[in-house]
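Chemist: No sequence on hand, only this structure:
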């Protein structure tokens, strides 16, 4: 396992996550449908041709992996012969972002939701559901340190995760730059530290709405890469909103602006 990519870190999969285990099944998954592999877990000390091949396939498909103690694999997949390899799989195929961008409408209002390291599958499912109802074209999902489309996400999204394109992203800051420079989008981050409010002026018609993680909000690099940052005005003593609620407010504020524009108001 020498000369391998840097090991991905982050939380272990949530309860109810789906897995593929064993060297041959995992290799088949990575060779034939790598877009369904959310993350590969490799037991410390695992070696051999199959393990090396699995890591090579991860490099090729930009699938993150994490080396963990063998006890972690046993806990995640009790009673199975994992052979040192365990892949977390999605019930829906994620689409590599760059391969999808040319399919986006080149004119007119277009909304994309970008999720910056949201951890809770319930929140992710709720945001995907709201994004579909608000008319978003797609959702951008970083592949590291983020909740990914597990069965819980599918259920909470009420099936929206099966209908709305979910685009996998390895570097969200770079993807935002690509969307703004080459595809005419304007990225707007929801950030409670921003000077301007969400209602101060209409959101752009070609908009990437960026929401941050629970607790910490937008990461510094992503916040810096946004063309604009807006805050949602709040009263009372709570001081913050659930990230899925904040995302919904931003999504429907964009839709309200588009509807007003189309009515000529």
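Modeler: Sure thing, it's come through. Nothing here was measured: the structure is a model prediction, and the numbers come from that model. Numbering: from 1, shown residues only.

Chemist: Going by C-alpha atoms from here, please, whenever you check contacts or count neighbours.
Modeler: Fine.

Chemist: how long is stretch 74-85 end to end?
Modeler: 11 Å (C-alpha to C-alpha, to the nearest Å).

Chemist: er, stretch 187-200 I mean
Modeler: Span of stretch 187-200 from end to end, C-alpha to C-alpha: 16 Å.

Chemist: Which residues in it does the neighbour count mark as buried?
Modeler: By neighbour count with 16 or more other C-alpha atoms under 10 Å, stretch 187-200 contains the buried residues 187-192, 196-198.

Chemist: second one coming, line it up with the first:
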């Protein structure tokens, strides 16, 4: 693991899951801080050993010092001083495998919603995530913690223009699927979802911008059978991702059956 060079900017990640995943991720780390009194606990011992194996100094300090570093958050007694989040270049998403899924988030601003959706994206094997550079929540330590560190294993890119990004992804073979209610929307569970695809998810309240919606090849909606009219972006996006995965796994199963036959 490469060490962060002196004078380079640092971020302070906190929470045991977030720190554990960051230690397995792509960042450059400087120091691991542990609250005195818990350094013999099983999970903490494992984190300290993982840091030492990677050549990262482990420093035991009073819990009050950790509080000072990261403020009034539940840091669980561990803080990792590391480099800023390593966004990838947009071009890394432009050579899709046949089963590739890309998630594009249209100006989501709630860190908890973003974190939940990104955790699902990582679990679902999403190829990459596209976020706008402006007017949206980025990958902050709060998002890392709320995602339980899942974002450390995702390829996330920032773009200046979402519509242009969608056009470029289509030119490279992706189908564009918009998760958005409306007169043209089909049920998520019946609509065609050809791969590779880009799933567009809009912000709370505002939904997808018209400039993105008009670029969709397929517009889908999650059927609502109860009294409420909608789900929040994180829940809706997670359901859509796993419907795509369900179909992908079903297709693979069918292909194996044909091969055996």
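Modeler: Yes, it's here. Since we're looking at a predicted model, the values are computed, not measured.

Chemist: so which of the buried residues of stretch 187-200 of the first structure would you say is closest to residue 224 of the first structure?
Modeler: Lowest distance from residue 224 of the first structure to these (C-alpha to C-alpha) belongs to residue 189, with 9.4 Å.

Chemist: What lines up with the closest one in the second structure?
Modeler: Taking TM-score structural alignment for the superposition, residue 189 of the first structure sits opposite residue 178 in the second structure.

Chemist: Could you measure from its match over to residue 245 of the second structure?
Modeler: Counting by C-alpha to C-alpha, the gap from residue 178 of the second structure to residue 245 of the second structure is 16 Å.

Chemist: Strands of the stretch 151-261 of the second structure, residue ranges please.
Modeler: 156-159, 175-179, 186-187, 197-202, 218-221 (DSSP state E, counting those that start in this stretch).

Chemist: will you turn those strands into CSV that also has distance to residue 167 of the second structure?
Modeler: Shown next, in CSV, are those (distance: least, C-alpha to C-alpha, whole Å):
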stretch, distance to residue 167 of the second structure
strand 156-159, 13
strand 175-179, 9
strand 186-187, 22
strand 197-202, 11
strand 218-221, 15
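
Chemist: So for residue 27 of the second structure, which of those strands sits nearest?
Modeler: Smallest distance to residue 27 of the second structure across the strands of the stretch 151-261 of the second structure (C-alpha to C-alpha): 13.4 Å, for strand 156-159.

Chemist: Show me how far the closest one is from its chain's centre.
Modeler: 11 Å (C-alpha atoms, centre = their mean, to the nearest Å).

Chemist: That strand maps to which residues in the first structure?
Modeler: Using TM-score structural alignment, strand 156-159 of the second structure pairs with 166-169 in the first structure.

Chemist: how about that stretch: buried residues?
Modeler: In stretch 166-169 of the first structure, counting by 16+ other C-alpha under 10 Å, buried: 166-169.

Chemist: ok, average deviation of it from the second structure?
Modeler: Here the mean offset of stretch 166-169 of the first structure against the second structure after fitting is 0.9 Å, by mean C-alpha distance after the TM-score superposition for the first structure.

Chemist: check contacts around the equivalent of residue 227 of the second structure over in the first structure.
Modeler: When the first structure is aligned by TM-score structural alignment, residue 227 of the second structure is paired with residue 237. Listed by C-alpha atoms under 8 Å, 6 or more residues apart in numbering, residue 237 of the first structure has no contact partners.

Chemist: where's residue 237 of the first structure relative to residue 195 of the first structure, distance?
Modeler: 20 Å.

Chemist: who's in contact with the match of residue 189 of the first structure?
Modeler: Counting by C-alpha under 8 Å, 6+ apart, residue 178 of the second structure has contacts 199-201, 208, 213, 216-220.

Chemist: now do 10 Å
Modeler: 104, 185, 198-202, 208, 212-221 (C-alpha atoms under 10 Å, 6 or more residues apart in numbering).

Chemist: Also residue 181 of the second structure?
Modeler: Per C-alpha under 10 Å, 6+ apart, neighbours of residue 181 of the second structure: 187, 207-208, 219-223, 230.

Chemist: Also residue 116 of the second structure?
Modeler: Neighbouring residues of residue 116 of the second structure by C-alpha under 10 Å, 6+ apart: 143, 146-148, 150, 233-235, 237-238.

Chemist: could the residues you listed be laid out in CSV, adding neighbour count and distance to residue 65 of the second structure?
Modeler: Shown next, in CSV, are these (neighbours: other C-alpha atoms under 10 Å; distance: C-alpha to C-alpha, whole Å):
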residue, neighbour count, distance to residue 65 of the second structure
143, 25, 22
146, 22, 22
147, 24, 24
148, 22, 23
150, 24, 26
233, 23, 36
234, 24, 34
235, 15, 36
237, 26, 38
238, 17, 37
